[in-house]
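Chemist: make a model of this:
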Amino acid sequence: EKGIDTIVAASTGNAGSSLAGVCASQGQKAIICVPAAAPKAKLTQILMYGAQIIPVDGTYDDAFDLSVALTEKHGIFNRNTAYNPFTIEGKKTVSFEIFRQMNFSAPDRIFVSSGDGVILSGVYKGFEDLLQLGLISKMPHIISVQAEGSNNIIRNMFTDAYSFVPSKTVADSISVDLPRNFYMALDFLTRYNGEGIAVSDDEILSAGKELTVGNGVFAEPAATAAYAGFLNQKAEGKIAKGEKVVVLLTGSGLKDINAVQPLIEIPEPVKAEQFLKDFEL
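Modeler: Below is the predicted model:
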């Protein structure tokens, strides 16, 4: 509609592959800045859609800064989360989906994996819209779940002296040094009495295995962090009987298969005839 032919974004892979696919379907050029260490499955999707990929020797934060610099220098339309306000408007639609799928009601509790705080803010914004329209009577209790090695939102929830530390976690999509939507996310958490939980990488991977084996849902570590937060609160008895609980899973496990390799062991090849002879249920 606006005649935009080129779009740039920074991504650890998920948003980048989605943008690349949309641009391919509309004859637009996508330029995706990614940290060089991003999972190959995600980078493969981006390249297959024909996008220009720029691997940055550094973190997601470095990729973000480069994408903004490209916009400032060349006037390229920037889709970045926390830079382009339309991303919040897009992400808030998940709240409308939850509302509709729960028979036009709101859950009591929602667990959301958080990195830069955009999905968290989008969930809040969607339910805030529903609240202001009078379609729900109260805001759900929303829990921001971060990796212990990348917890720069929740570690600053109860202080005015903000500090940020370098991130290091197996959950690459929520690995962020400087949360670009920090102030909005913190404002929502404060105004609506939200909660923050930090989970270890071991807890994230363990929760992912339990989620897959026990529920048939294979999600990447950045998504299963939310499930790890749910398991922690369940074990602590914080979830009341009969509560309606939503755990938001934001990425397929097929996007980051390297992260779960320590959890699995692929058997050695067998001789078919001998295996059939020896096999017992």
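Chemist: only C-alpha atoms from now on, for both contacts and neighbour counts.
Modeler: Fine.
Chemist: quick check: Asp65 is in a helix.
Modeler: Yes. Looking at Asp65 with DSSP: H, G, I helix; E, B strand; the rest coil, it is inside a helix.
Chemist: now for it, how many residues are close by?
Modeler: Neighbours of Asp65 under the rule other CA atoms under 10 Å: 13.
Chemist: what's the answer for the one 10 residues further on, then?
Modeler: By the other CA under 10 Å criterion, the neighbourhood of Gly75 contains 12 residues.
Chemist: try the one 5 residues further on
Modeler: A total of 21 residues lie near Asn80 under the criterion other CA under 10 Å.
Chemist: what's the closest non-adjacent residue to it?
Modeler: Once flanking residues are discounted, Asn80 sits nearest to Ala9: 5.1 Å by CA to CA, 6 or more residues apart in numbering.
Chemist: check which helices and strands the one helix or strand the one you found maps to sits against.
Modeler: If you go by DSSP states H and E, Ala9 is part of strand 6-10. If you count contacts as 3 or more CA pairs under 8 Å, 6 or more residues apart in numbering; DSSP states H and E, strand 6-10 packs onto strand 29-35, helix 60-74, strand 77-78.
Chemist: got the contact list for Ala222?
Modeler: 113, 170-174, 250-251 (CA atoms under 8 Å, 6 or more residues apart in numbering).
Chemist: that one: which element?
Modeler: helix 221-235.
Chemist: now Ile143
Modeler: Ile143 belongs to strand 141-147, assigned by DSSP H and E.
Chemist: to compare with the earlier structure, here is another sequence to fold:
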Amino acid sequence: MAAVLGLQCIRCDARYPADHYAHDCSACRPVARSNLTVVYDESLRRHRSKPTSGSGNGLWRYGDLLPVAEIDGVSLGEGGSRLHRLSHSAERVGIRNLFAKDETRNPTWSFKDRLACMAVSAAKKAGAKVIVSSSSGNAGAAAAAYAAKAGMPCVVFTFKGTAGPMLTQMRGYGAKVVAVEEKPDRWRFMEHTVREFGWFPTSPFFGPVVGSNPFGIEGYKTLAYEVVEQLGWQVPDWCILPVCYGDALLGMWRGFEDMMAFGWTDKMPRMVAAEVYGSVGEALSNGTDTPPDMPKAFDTVAVSIGATQGTYQALDIVRRSKGVAVKVGNDDMMRWQQILASSEGLYVEPASAAGLVAVEQLASTGRLAAADTVVSLLTASGLKDPAATAKLQGELLTVPSDFDKAAGILRASGIFPSDR
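Modeler: As a prediction, this is how the structure comes out:
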């Protein structure tokens, strides 16, 4: 465990005590609402040895760099996800070294397990009584699972229209799930529980959103550590992430910064935000500090990244890394969901496919070079929202019991060879 000194604003560096996790930066609020990050004793970022084969597996392989000790951690075996080389997709987009970090294999099938692990661990250590989350699916499911493991009650505020399987998953873990009429209402109810009841928030709970719990975001640092170790201690040129509020963008960036300080690496990657409505991209274009609330021109299939307004933390990391924000649409996300499943054997939710849409766009314009090493984050399993896929598949082919009649249908459909 790393020694925590407190929290710090990512915009102005103002310091706050460690129990300030349920607030934004009051100094920045009049200009741009900003999230806080964990501050450690300066000894954390001194030169250190790389982990060895005996250092453990998964997220806790890097436990000495996290704000909670493994012995106090609430764990379900998160982290250590596979880094796939996307050989067929690489040929399609003209990028030779294209990889996907497959977070679908985490305990609740999404990258949110890294955040929930750290947040719930911090909550339990602090003596919190109830975990509360506002979520369209993945974050709520992860919070519910880790709360269950910790023996803590969990309440999730969601909204009408959230994918049914994810609601079932949350409730399966024992969470009390409440759907509100309008999306912003969930923050109003959740903020009341935090301020009045002292419940521990793992996700955003007031607007405009600044990001998730700072202790939870530290779990995402391990994504960067793992990617670099899996690439033979080489930093990718680009990291592409589907982005809603930019928690993983910030967490990964902090992980890359750590490794530079440790002497493990000698460069930083460029970060890409694949977003639906273009809020971060608009702020980049205008040179502002506050991503605007964009018009909702269409209903997205990627509900988990469907925010119309981005965050300062997402904008800051893209800007500091000399990265870019890319708008992605429904048709392209569903097309890449199908490509990944049919050519790479990876069935992901539509939001996960947003990263590959961004890769394709950036490669087509020459922004990504053929020799670049590119890593795209696959955030969650396609089984989180199978209805989106099913809508495009058409009717299931059904055949009668009579073999000859069935064979004729199968030949006509191209499944059986036509010359037999």
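Chemist: dump the residue contacts of the residue nearest to Asn80 of the first structure.
Modeler: 16, 30-33, 64, 67, 78-80.
Chemist: and the helix holding Ala222 of the first structure, which stretch of the second structure?
Modeler: Aligning helix 221-235 of the first structure against the second structure (TM-score structural alignment) gives residues 350-364.
Chemist: now the matching stretch: how far from the chain's centre is it?
Modeler: Taking CA atoms, centre = their mean, to the nearest Å, one finds stretch 350-364 of the second structure lying 15 Å from the centre of the chain it belongs to.
Chemist: of all the residues in that stretch, which ones are buried?
Modeler: 350-363 (16 or more other CA atoms under 10 Å).
Chemist: which one of these is nearest to Ile409 of the second structure?
Modeler: Ranked by distance to Ile409 of the second structure (CA to CA), these are led by Pro350 at 32.3 Å.
Chemist: list the contacts of that closest one.
Modeler: Pro350 of the second structure sits next to 301-302, 333-334, 337, 382, 388 when contact means CA under 8 Å, 6+ apart.
Chemist: now do Leu47 of the first structure
Modeler: Leu47 of the first structure neighbours (CA under 8 Å, 6+ apart): Ile53.
Chemist: aligned partner of it in the second structure?
Modeler: Using TM-score structural alignment, the equivalent of Leu47 of the first structure in the second structure is Arg171.
Chemist: and what of Ser25 of the first structure?
Modeler: So Ser25 of the first structure corresponds to Lys149, using TM-score structural alignment.
Chemist: which non-adjacent residue is nearest Ser252 of the first structure?
Modeler: Ser252 of the first structure's closest residue in space is Ala219 (CA to CA, 6+ apart), at 4.4 Å.
Chemist: any idea how far the one you found is from Leu249 of the first structure?
Modeler: 7 Å (CA to CA, to the nearest Å).
Chemist: ditto for Ala106 of the first structure
Modeler: Distance from Ala106 of the first structure to Leu249 of the first structure, by CA to CA: 17 Å.
Chemist: more neighbours: the two, which one.
Modeler: When neighbours are counted by other CA under 10 Å, Ala106 of the first structure and Leu249 differ, and Ala106 comes out ahead with 26 against 20.
Chemist: show me what that one aligns to in the second structure.
Modeler: Looks like Ala106 of the first structure aligns to Val235 there (TM-score structural alignment).
Chemist: its match touches Met268, doesn't it?
Modeler: Yes. Contact criterion CA atoms under 8 Å: Val235 of the second structure and Met268 qualify, at 6.8 Å.
Chemist: what kind of secondary structure is the aligned partner of Glu282 of the second structure in the first structure in?
Modeler: Taking TM-score structural alignment, the alignment pairs Glu282 of the second structure with Arg155 from the first structure. Under three-state DSSP, Arg155 of the first structure falls in the helix class.
Chemist: need the counterpart of His192 of the second structure in the first structure.
Modeler: Under TM-score structural alignment, His192 of the second structure pairs with Ala69 in the first structure.
Chemist: would you map the strands across the second structure?
Modeler: Along the second structure, the stretches classed as strands by DSSP state E are 4-9, 15-16, 36-40, 83-85, 97-102, 131-134, 154-159, 176-180, 200-201, 238-242, 270-275, 324-327, 373-378.
Chemist: wait, which of those is closest to Ala119 of the second structure?
Modeler: Nearest of the strands of the second structure (CA to CA): strand 200-201, 8.2 Å.
Chemist: how close does that closest one sit to the first structure?
Modeler: Superposed on the first structure, strand 200-201 of the second structure shows a mean distance of 1.0 Å to its aligned residues (mean CA distance after the TM-score superposition for the first structure).
Chemist: give me the contacts around that strand.
Modeler: Identification of contacts with strand 200-201 of the second structure by CA under 8 Å, 6+ apart yields 22, 123, 128-133, 194, 213.
Chemist: skipping adjacent residues, who's closest to the spatially most central residue of the first structure in space?
Modeler: Centroid check for the first structure by CA atoms, centre = their mean gives Thr250 as the closest residue, at 5.0 Å. By the measure of CA to CA, 6+ apart, the closest residue to Thr250 of the first structure outside its immediate chain neighbours is Ala223, 5.1 Å from it.
Chemist: just checking, the one you found touches Leu254?
Modeler: No. Applying CA under 8 Å, one finds Ala223 of the first structure not in contact with Leu254, separated by 12.0 Å.
Chemist: quick check: of the contacts of Pro350 of the second structure, which lies closest to Ala90 of the second structure?
Modeler: Using CA to CA, Gln337 is the member of these that lies nearest Ala90 of the second structure, at 14.9 Å.
Chemist: number of residues surrounding the aligned partner of the closest one in the first structure?
Modeler: If you follow Gln337 of the second structure across to the first structure using TM-score structural alignment, you land on Gly208. Under the neighbour criterion other CA under 10 Å, Gly208 of the first structure is assigned a count of 27.
Chemist: what residues are up against Gly208 of the first structure?
Modeler: 218-221, 224-225, 227-228 are the contacts of Gly208 of the first structure under CA under 8 Å, 6+ apart.
Chemist: do I have it right that Pro236 of the second structure meets Met271?
Modeler: No. Counting by CA under 8 Å, Pro236 of the second structure sits too far from Met271 to count as a contact (10.0 Å).
Chemist: so between these two, which is more surrounded?
Modeler: Met271 (26 against 21).
Chemist: spit out the contact partners of the corresponding residue of the first structure for the more buried one.
Modeler: Under the alignment (TM-score structural alignment), Met271 of the second structure maps onto Ile142 of the first structure. Each residue near Ile142 of the first structure by CA under 8 Å, 6+ apart is listed here: 109-112, 124, 189, 194-195.
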